[in-house]
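A.B. asks: here is my input, please return the structure:
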Amino acid sequence: MTTRWLTPEEQRAWRAYIAAVALVEDALDRQLQQEAGMPHLYYSILATLSDAPERRLRMTDLAERLKITRSRLTYGVSRLEKDGLVAREDCPVDKRGSVAALTDEGMRLLERAAPGHVDTVRSLIFDRLSPEQVGQLEDIFTAIGSGVEGDRGQTTGDEVPWRRRASKPCS
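C.D. replies: Presented below is the predicted three-dimensional model:
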């Protein structure tokens, strides 16, 4: 099989993507560390839990939504739990599973941190794009994400660590 090398246009686009992702992640981490004392990943955990029913999600579902490995999630949740921002609960249906729950203290911190975070996201990304470009950005990243994840049940999707599902839901 012959390698399909990137064209000069593809190489420029690839390098622009890599640079932009690194710069945006760094800026988000710095802003959240300064204003909320936490990295972007921890903020994402709190925000994802805040959107869940009863502010609770099974750990495997939380890992899938965040697109991170279960071990990385476990480390983050343990830290947030130590700070009283998240509580871990046993899954009532499957004793092997656990549920992460956003505490009231975690919700208060999220509510304080969200305005600065949104302002930073807006200034870094959306204020620089036209409405048409925002739609294109969504289309582009949706296509890339769908391609990487694959459809449920296909080999590509099964190999993604956050796709490994428990046999029973916690409810």
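
A.B. asks: please count neighbours and contacts with C-alpha atoms only from this point.
C.D. replies: OK.

A.B. asks: and the longest helix seen in the chain, what's buried?
C.D. replies: Assignment by DSSP state H gives helix 8-36 as the longest helix of the chain. Buried residues in helix 8-36, counted by 16 or more other Cα atoms under 10 Å: 27-32, 36.

A.B. asks: show me what counts as buried in stretch 100-120.
C.D. replies: Buried, per 16+ other Cα under 10 Å, within stretch 100-120: 100-103, 106-107, 109-110, 113-114, 116-117, 120.

A.B. asks: next: stretch 41-57.
C.D. replies: For stretch 41-57, a neighbour-count test (16+ other Cα under 10 Å) marks 41-43, 45-50, 55-57 as buried.

A.B. asks: how about the residues you listed in TSV, adding secondary structure and distance to residue 137?
C.D. replies: Formatted as TSV, these follow (DSSP: H, G, I helix; E, B strand; the rest coil; distance: Cα to Cα, whole Å):
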residue	secondary structure	distance to residue 137
41	helix	22
42	helix	25
43	helix	23
45	helix	23
46	helix	25
47	helix	22
48	helix	22
49	helix	25
50	helix	25
55	helix	29
56	strand	30
57	strand	28
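
A.B. asks: one more to put side by side:
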Amino acid sequence: MRADSGAADQALSSTELAIWRAVVKGGWGLLAEINTAMSAEGMSQADLRVLEALGDSRTRGISELAADVHMTVSTVSRQTARLVADGLVERVECGTDARHRYVRITECGLAARDRHVSVRNDLIRRLVVDRVTADEYQTLGEVFRKINGGLSDLPE
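C.D. replies: I've put the predicted structure just below:
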């Protein structure tokens, strides 16, 4: 296992490249299936990700929300405008600075989030959890926690 970053400029071996391609093919395939199912229910995965992030804390600034969901501020700003128009999110004033606005999920947004989480979770169960062992699923989570932790170490 390679955890050191000293080999950052080293080319991938054929085995490493084959594993990476399997990750990409499986990951994109899984996301495509989830996107298809979510679109059929009237919501994108990106919208759900924003609703989930808002549901965790209820009120967030756009910049904080964008960082949490790994999207640009402009993308999240446009996305929240659409969610506001749909009644799933509302804008609220920042008590200390009228120039800043926060967004929070509405009761309708919470219900939509829960409905769409159920659709997504059913797919995750069928396409991932039921196809691997409990240990493999645990390892998958550990691997992606490490990857996510390393993302904040990247230079801007």
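
A.B. asks: superposed, what's their TM-score?
C.D. replies: After superposition, the two chains reach a TM-score of 0.86 (TM-score structural alignment, normalised by the length of the second structure), with 149 aligned residues with a Cα RMSD of 1.8 Å.

A.B. asks: any idea what residue 31 of the first structure aligns with in the second structure?
C.D. replies: Aligning on TM-score structural alignment places residue 31 of the first structure opposite residue 37 in the second structure.

A.B. asks: residue 7 of the first structure too?
C.D. replies: Residue 7 of the first structure maps onto residue 13 in the second structure, by TM-score structural alignment.

A.B. asks: please apply the same query to residue 56 of the first structure.
C.D. replies: In the second structure, residue 56 of the first structure lands on residue 59 (TM-score structural alignment).

A.B. asks: which ones are touching the closest residue to that match other than its chain neighbours?
C.D. replies: By the measure of Cα to Cα, 6 or more residues apart in numbering, the closest residue to residue 59 of the second structure outside its immediate chain neighbours is residue 104, 4.4 Å from it. Shown in contact with residue 104 of the second structure (Cα atoms under 8 Å, 6 or more residues apart in numbering): 54-55, 58-60, 89-92.

A.B. asks: state the distance from the match of residue 56 of the first structure to residue 144 of the second structure.
C.D. replies: According to Cα to Cα, to the nearest Å, residue 59 of the second structure stands 27 Å off from residue 144 of the second structure.

A.B. asks: also residue 37 of the second structure?
C.D. replies: For residue 37 of the second structure, the distance to residue 144 of the second structure - Cα to Cα - is 23 Å.

A.B. asks: one more: residue 48 of the second structure?
C.D. replies: Taken as Cα to Cα, the span from residue 48 of the second structure to residue 144 of the second structure is 20 Å.

A.B. asks: helix or strand for residue 137 of the first structure, just tell me which one.
C.D. replies: Using DSSP states H and E, residue 137 of the first structure maps to helix 131-149.

A.B. asks: ugh, typo on my part, it should be residue 87 of the second structure
C.D. replies: Going by DSSP H and E, residue 87 of the second structure is not part of any helix or strand.

A.B. asks: can I assume it is in contact with residue 106?
C.D. replies: Yes - the pair residue 87 of the second structure / residue 106 is scored as a contact, 7.2 Å apart, by Cα atoms under 8 Å.

A.B. asks: ok, the equivalent of residue 70 of the second structure over in the first structure - how many residues close by?
C.D. replies: Mapped onto the first structure by TM-score structural alignment, residue 70 of the second structure lines up with residue 67. Using other Cα atoms under 10 Å, residue 67 of the first structure is surrounded by 15 other residues.
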